[in-house]
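Q: 3D, please:
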Amino acid sequence: MSRTRRDINDLYRAVWRWHFYAGLIAIPFLILLAVTGALYLFKDEVEHWWYADTLRVEAQSAQPISAQAQLDAALATQPGEAFRYVTPAAPDLAAEVDIRTAGGEKRAVYVDPYSGEVTGILPYRGSVMWTIRHLHSLNYFGTTASLLIEIVAGWTILLVLTGLYLWWPRGQRGGVVTVRSRPSKRLFWRDLHAVLGVFVGGFILFLAVTGMPWSTVWGSKVNELANGNNFGYPDGVRVNVPMSDARLAERELTPWSLEQARLPASTASDIPPIGLDGAVARFDALGLAPGYAVSLPGGASDVYTGSIYPDDLSQQRVVHLDQYTGDTLLDMRYADYGPLGQTLEWGVNVHLGQEFGIANQIVLAAACAGIVLLCVASGVMWWMRRPAGRLGVPPAPHDPRKLRGVLALLAIGGVIFPLVGASMIAMALVDAGIRRWSARPTTQAAS
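A: As a prediction, the model looks like this:
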């Protein structure tokens, strides 16, 4: 074998070996993320069907009763302290009043806006689709578990890039865009894995990259950097008003660009507060899209916050009102975000299946199905290839420097994503141990 040919084979082995490691780490999570992500794409459709008796009401031509009357009806059924009111997004949907009970639990109470009748009570953000969302992000298992998502996203990017190198045609005619053989043969599963990887690899990369803003370490640090000095508001909308130390994310689910946003403060006054009805009237006059949420003031210096994050990014909006005068203290729209914020918000919106309507949902759902089949094909292929009783790690290159070269390229990604880099260092140490252990019998035999 020529030296050039051996170098090529060694590089292929090095890439294959790390592709295998990336698969071991990422594939179990990819299946979970693909299944839960595909389900969450249809969040509204599923919840409006699952909780139809609670969320849906009969649309009427009569005017709804006041927001305060709806809130009072909710409190009469579920005593506690109301902290959020959500206007109906459509004439046939109930309003939502979120209440903190005396025991500290949070409940979402749904009210018919025409009659004031309570249609149902659910745990606050505890519906079936919120559970799916928590599973998708691993928040269901605590903060430590959610760190794994960031690590998995980095290894997934590595998995796709190394897979593309392994797929790249090197004179072969089959297994590039067509599948050969039969399901009983390993060649069938190898080709299926390779072809599927090419078709869904771009989707995997997109979903991994657009999911990074939610990550615990990298996402939060980039968020602080993007917002400048941890201030949080998009450039150009800062105004000279008193500010509190509270953050918008502490009272409402926010877009990525506003997670660090500080809340303005109401100026204490002798005049009475405008109340929920006054705040709703003001938000309606300002043109917030139907379905906006109103975070209620909990103290003398708090504000009324109206927020809406609909499928149409151009209608994203957050407005803060002085609770006494009703003056607009801050009014933020998608157009006010900087270029980085707009790009990331667009990516997140597509990631959630919202930007392009039902087509967005169908295409991503098909991609998720392809990801699951891709993972299954890799598992079957590995099972049919591995030696009995062994893990079946691909062979190491004859020249260890080829592994060092691959590791040097991986280090670039490790610098961008430090948590991923730390996991790669740990994997490199494990790989060094595996290679030493595998070489021991050969050394002993030679001696």
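Q: CA atoms for contacts and neighbours, from now on please.
A: Fine.
Q: Could I get the full set of strands for the stretch 101-250 of the chain?
A: 106-111, 118-123, 243-247 (DSSP state E, counting those that start in this stretch).
Q: Going along the chain, name the helices of the stretch 251-400 of the chain.
A: Secondary structure of the stretch 251-400 of the chain (DSSP state H, counting those that start in this stretch): helices at 275-286, 339-351, 357-385, 400-416.
Q: Please name every helix or strand in contact with the last one.
A: What that stands for is helix 400-416. Contacts defined by 3 or more CA pairs under 8 Å, 6 or more residues apart in numbering; DSSP states H and E place helix 400-416 against helix 3-40, helix 418-446.
Q: isn't Ser181 right up against Gly175?
A: No - with contact defined as CA atoms under 8 Å, Ser181 does not count as touching Gly175 (10.0 Å).
Q: These two: which is more packed in?
A: More crowded of Ser181 and Gly175, by other CA atoms under 10 Å: Gly175, with 20 against 14.
Q: how about that one, what does it touch?
A: 190-192, 194-195 (CA atoms under 8 Å, 6 or more residues apart in numbering).
Q: Deepest-packed of the helices and strands packed on helix 400-416, please.
A: helix 3-40 (a mean of 19; mean count of other CA atoms under 10 Å).
Q: residues near the nearest residue to Ala208 once chain neighbours are set aside, how many?
A: Nearest residue to Ala208 in three dimensions, chain neighbours excluded: Ala153, at 5.2 Å (CA to CA, 6 or more residues apart in numbering). Look at Ala153: counted by other CA under 10 Å, it has 25 neighbours.
Q: Following up with a second sequence; could you model it the same way so I can compare the two?
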Amino acid sequence: MKRDTHVSQTIDPPPIGTPDPATAQSREQRDLRGVDPSVWQRLRPFLMRLHFYGGMLAGPFLLIAAVTGLLYTFTPQLDPIVFKHELKVDQVGDRPLPMSEQIARAMAAHPEGQVTSIRPPSARDETTQVVMAAPDVPTDYSRTVFVDPYSGDVRGALTTFGQWLPIRAWFDEFHRNLHLGEYGRNYSELAASWLWVVALGGLALWIGYRARTRKLRRLAVPDRDKSGRTRTMTWHGSVGLLVVVGLLGLSVTGLTWSRYAGESISELRASLSWTTPSVNTVLSGETPTDSGASHHDSGSGSAEAEALSPTQTLIGVDRVLSTAENAGLQGPMWLYPPSAAGEGWQVTENKRRAPTRYDAITVDPSNGQITDRINFSDWPLIAKMTNWTIDAHMGILFGIVNQITLALLMIGLITVIIRGYILWWRRRPTRRRGLPRAPRRGALAELKPIEALILIVVIAGIGWYVPLFGLSIAAFVLFDVTVGLWQRRETVEPEQSVIAE
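A: Got it, this is the predicted structure:
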């Protein structure tokens, strides 16, 4: 019986991160050529532990985000098909009605709403979209009324989220918060907070593994001639390598509009003047000092500005549209009426597919004069890149190619997550408990004091700006320490009995 126990222990693969006997040092010295092997030898257990944390904690959330994101990539082509009646006219006329008359038809059909923006047709067969705030629509949503620009007929009204029609809006919210409101946003932020950590840690470990086995040229190719756990691991690593850049981009852009980390990113962008510029809608051209606003800030410019009635806000819309067209603005184009006296109309291009167009102007409705203008070419480079990366994340920037790329990324991430759990399952203890084996504890203790201090400071700093990452890793460390103390006490008696034998 003792021999059987000894044999099973030698045949079973050692836990992840456990040093190999005798040859461990020589093998580790080949891990990363050109780097002090002792540094990698000390750092590798920490990376293994961190990768384990990320997989166990964020894996389920990442899997949900990947599946919902994959579903979202199929929606852009659905809305135009399902809502063709609202989006397209039956017959193209010779000349469209004045925009003021089209808006009046929309308001007559839906008197409960107040117009917040108008999207003129970008093509001759498209309808005009009149977006309204209405008391009976959910928070952050609007009622969009679709008007035939030639006949003035109201072809329908839909509940929309920004520019998204119902199908795309539903899947967008499903991906963002699982339709659980603000509370549900924590899941996607937690996934985005850990995604880059898991991806970069896994990349380093995969490169180290290939270097140790002298197969650096096969970083992106799995070992199909292997079987069992080794085959699964090489598929896990090679697919992860192929999608790592895209995953890092999704993580960063996902954090920009997250609930908590997004606030930190917004503050950072503001301090570095990386924010998206906007036109000044105050017609005087000078912002009152008590408002605290600056040039290119949108808003009334005065806390005591006189509010306008719904009818007053729409005065001069025909003149404003003509001015925008003469100024070279092109569709898709959005018109935003003033909300207070002394403000002008804001007209903004919103072409989100490459090449993008985001020129914006402020127009005085009384005389049609342009009082402010910002061209997209004058945006700071970081502001441009932020817009481009966000649009790429949403599958807009490059159209169908963008959607296919996102779908492949999501499929790749799903397979990586599933194979990661398969690897852990195959390393589970064969007796007593069925929990997956984790890399050994005490990884920080193997580092030099200065190295451990730097890592702790870096993780603490990241946790401060990305709160859900910081809180989750602190909770996991506390849990891990507790389990370690409990397991150590559990193993004391069995070890004593073996020695006695």
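Q: TM-score for this pair?
A: After superposition, the two chains reach a TM-score of 0.83 (TM-score structural alignment, normalised by the length of the first structure), with 434 aligned residues with a CA RMSD of 3.7 Å.
Q: Neighbour-wise, which one of the contacts of Gly175 of the first structure leads?
A: Ala194 (25 neighbours).
Q: Tell me the residue in the second structure aligned with that residue.
A: Correspondence of Ala194 of the first structure to the second structure, assessed by TM-score structural alignment: Gly237.
Q: before we move on, the earlier item: dump the contacts of Gly175 of the first structure to JSON lines, plus distance to Leu71 of the first structure.
A: Below are the contacts of Gly175 of the first structure laid out as JSON lines (distance: CA to CA, whole Å):
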{"residue": "Arg190", "distance to Leu71 of the first structure": "59"}
{"residue": "Asp191", "distance to Leu71 of the first structure": "59"}
{"residue": "Leu192", "distance to Leu71 of the first structure": "56"}
{"residue": "Ala194", "distance to Leu71 of the first structure": "56"}
{"residue": "Val195", "distance to Leu71 of the first structure": "55"}
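Q: Those residues: which two are farthest apart?
A: Between any two of the contacts of Gly175 of the first structure, the greatest separation by CA to CA is 8.7 Å, found for Arg190 and Val195.
Q: who's in contact with the counterpart of Ile417 of the second structure in the first structure?
A: Counting by TM-score structural alignment, Ile417 of the second structure lines up with Cys375 in the first structure. Residues in contact with Cys375 of the first structure (CA under 8 Å, 6+ apart) are 27, 30-31, 193.
Q: same thing but 10 Å
A: Going by CA atoms under 10 Å, 6 or more residues apart in numbering, Cys375 of the first structure touches 23, 26-28, 30-31, 193, 196-197, 381.
Q: Which one of the helices and strands packed on helix 400-416 of the first structure lies nearest to Arg282 of the first structure?
A: Closest to Arg282 of the first structure of those, according to CA to CA: helix 3-40, at 33.1 Å.
Q: Quick one: distance of the next helix or strand after the closest one to the chain centre.
A: Next in sequence after helix 3-40 of the first structure, counting helices and strands by DSSP states H and E, comes helix 43-50. Distance of helix 43-50 of the first structure from the chain centroid (CA atoms, centre = their mean, to the nearest Å) equals 19 Å.
Q: ok, and for helix 43-50 of the first structure, which residues are buried?
A: 43, 47 (16 or more other CA atoms under 10 Å).
Q: quick one: it to the second structure mean distance?
A: Here helix 43-50 of the first structure, set against the second structure after superposition, deviates by a mean of 2.4 Å using mean CA distance after the TM-score superposition for the first structure.
Q: Quick one: list the elements packing against that helix.
A: Judged by 3 or more CA pairs under 10 Å, 6 or more residues apart in numbering; DSSP states H and E, helix 43-50 of the first structure is in contact with helix 3-40, helix 52-55, helix 128-137.
Q: Please identify which of these is closest to Thr77 of the first structure.
A: Short answer: helix 52-55, nearest of these by CA to CA, at 14.3 Å.
Q: Onto which residues of the second structure does that closest one map?
A: Under TM-score structural alignment, the match for helix 52-55 of the first structure in the second structure covers residues 84-87.
Q: So what touches the matching stretch?
A: Here stretch 84-87 of the second structure has contacts from 78-81, 121, 125-129, 144-148, 154-158, using CA under 10 Å, 6+ apart.
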